[in-house]
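Peer 1: Attaching a predicted model along with its sequence, questions to come.
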Amino acid sequence: MDEAKCIQLLEEHDIKPTANRIVVVKALASSIQPQSLAELESRIETIDKSNVFRALTLFREHHLVHAIEGTGDGTRYELCHSHHDDHDDDLHPHFYCEECQQTYCLDGVEMPQVQLPAGFKQHSSNFMIKGTCPHCKK
């Protein structure tokens, strides 16, 4: 993703496009799989861990990233495909391979619908399937 697209994506989510935030968006956009904070930190040598974490926290508040929990190695982050700063419209399940510890996005797979009891309001959803990926199954 080029810098102009990164800036556009940040602005669509009502986030001021600073140099650090653009670098973090580029790193996330170039990742095939969701990234942990440690992985992002090692890929982005020009920004310290606290600034990467602050950017991810802001991105999460503005629905620019999904935070995927329950992968065995902490929270992983991926860019949302939505263009809204107030909700996610691209929720999808994830698969965690217990062999290679990789997390895969299952884009195109529908999230199961859960009927919440009266009085409950959903803000986000995290659906993780665990098992063995096709590569490790061989």
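Peer 2: Yep, it's here. Just so we're clear, the structure is a prediction, and the values are computed from it rather than from any experiment.
Peer 1: Please make it C-alpha for all contacts and neighbour counts, starting now.
Peer 2: Fine.
Peer 1: ok, which stretches of the chain are helices?
Peer 2: 3-12, 19-29, 37-43, 49-61, 134-137 (DSSP state H).
Peer 1: most neighbours per residue, which of the ones you listed?
Peer 2: Burial of the helices of the chain is given as mean neighbour count (mean count of other Cα atoms under 10 Å); helix 19-29 ranks first at a mean of 19.
Peer 1: what sits against the nearest residue to Ser30 once chain neighbours are set aside?
Peer 2: Sequence neighbours aside, Met1 is the residue nearest to Ser30 in space, at 7.1 Å (criterion: Cα to Cα, 6 or more residues apart in numbering). Counting by Cα atoms under 8 Å, 6 or more residues apart in numbering, Met1 touches 26, 29-30.
Peer 1: thinking again about what came up before, got TSV for the helices of the chain, with distance to Val114 too?
Peer 2: Output for those, formatted as TSV (distance: least, Cα to Cα, whole Å):
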stretch	distance to Val114
helix 3-12	29
helix 19-29	29
helix 37-43	30
helix 49-61	22
helix 134-137	28
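Peer 1: structure B:
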Amino acid sequence: MKDPVNILKEHDLKHTKQRVRVLEEIALDKSAVSQPELEKKLGKEIDRVTLYRILNIYEDKGILHRIMDMNGTANYAICSGSCSEHHHHDEHVHFNCTNCLKIYCLAVTIPKVKMPAGFKANAVSATAYGICENCNAI
């Protein structure tokens, strides 16, 4: 991952301590992170409302993308460099481990989906469910 301060500058955002910390914390994990997990990890550094706002800004600016887990909780992962404020280009498979419940972004491209007449897809997603490499190693 690029330096968090540079990411914020590239997206015309002020680089506050809280914004940098959120990016640093998300980058530490190989898997996507939920807001409740981030709240626990960041402790008293950032309150819930500020964290919520930061995550929304990052998603709007194309810095993070949101992945829903099996329980309907939003999880966040760093976007690829091709995402922008106007369009996310994270058309890859997400893997949801049914054992540890972690979500991973996989370098597996989703095939083009031909839409029926009259339909226009703005985004396509695919989620695979199973056991991740860490849980398989146990």
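Peer 2: Perfect, thanks for sending it. This one's a predicted model, so the numbers in the text were calculated from it and none came from an experiment.
Peer 1: Ala121 of structure 2 against Lys112, yeah?
Peer 2: No - applying Cα atoms under 8 Å as the test, Ala121 of structure 2 and Lys112 come out as separate, 10.7 Å apart.
Peer 1: quick one: which of the helices of structure 1 is nearest Glu69 of structure 1?
Peer 2: helix 37-43 (12.1 Å; Cα to Cα).
Peer 1: how close does the nearest residue to Phe59 of structure 1 once chain neighbours are set aside sit to Met128 of structure 1?
Peer 2: The shortest distance from Phe59 of structure 1 to any non-neighbouring residue, by Cα to Cα, 6+ apart, is to Val65 (5.6 Å). From Val65 of structure 1 across to Met128 of structure 1, the span is 16 Å (Cα to Cα, to the nearest Å).
Peer 1: Please name the residues that touch the residue nearest to the spatial centre of structure 2.
Peer 2: Using Cα atoms, centre = their mean, the residue of structure 2 that lies closest to the mean C-alpha position is Ala77, 2.1 Å off. Ala77 of structure 2 makes contacts with 26, 31-33, 64-67, 105, as judged by Cα under 8 Å, 6+ apart.
Peer 1: same thing but at 6 Å, please
Peer 2: 32, 64-65 (Cα atoms under 6 Å, 6 or more residues apart in numbering).
Peer 1: Same check for those, but in structure 1.
Peer 2: Retained in structure 1: 32, 64-65, out of the contacts of Ala77 of structure 2 (criterion both residues aligned by TM-score structural alignment, their matches' Cα atoms under 6 Å).
Peer 1: Redo those as CSV? Include distance to Asn6 of structure 2 and neighbour count.
Peer 2: Compiled in CSV, these are given as follows (distance: Cα to Cα, whole Å; neighbours: other Cα atoms under 10 Å):
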residue, distance to Asn6 of structure 2, neighbour count
Ala32, 21, 25
Leu64, 15, 25
His65, 18, 23
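Peer 1: ok, of those residues, which one's closest to Ile138 of structure 2?
Peer 2: The closest of these, once distances to Ile138 of structure 2 are taken by Cα to Cα, is Ala32, at 21.1 Å.
Peer 1: What span of structure 2 is stretch 13-32 of structure 1 aligned with?
Peer 2: Under TM-score structural alignment, stretch 13-32 of structure 1 corresponds to residues 11-30 of structure 2.
Peer 1: and of the contacts of Ala77 of structure 2, the nearest to Thr98 of structure 2?
Peer 2: Of all the contacts of Ala77 of structure 2, Thr98 of structure 2 sits closest to Ala32, with 14.4 Å by Cα to Cα.
Peer 1: residues near Arg66 of structure 2, how many?
Peer 2: Arg66 of structure 2 sits with 19 neighbouring residues when counted by other Cα atoms under 10 Å.
Peer 1: and it, what pairs with it in structure 1?
Peer 2: Under TM-score structural alignment, Arg66 of structure 2 pairs with Ala67 in structure 1.
Peer 1: any idea how far the nearest residue to Ser125 of structure 2 once chain neighbours are set aside lies from Thr16 of structure 2?
Peer 2: In space, and not counting its chain neighbours, Ser125 of structure 2 is closest to Glu91: 6.2 Å by Cα to Cα, 6+ apart. Between Glu91 of structure 2 and Thr16 of structure 2 the distance is 30 Å, computed by Cα to Cα.
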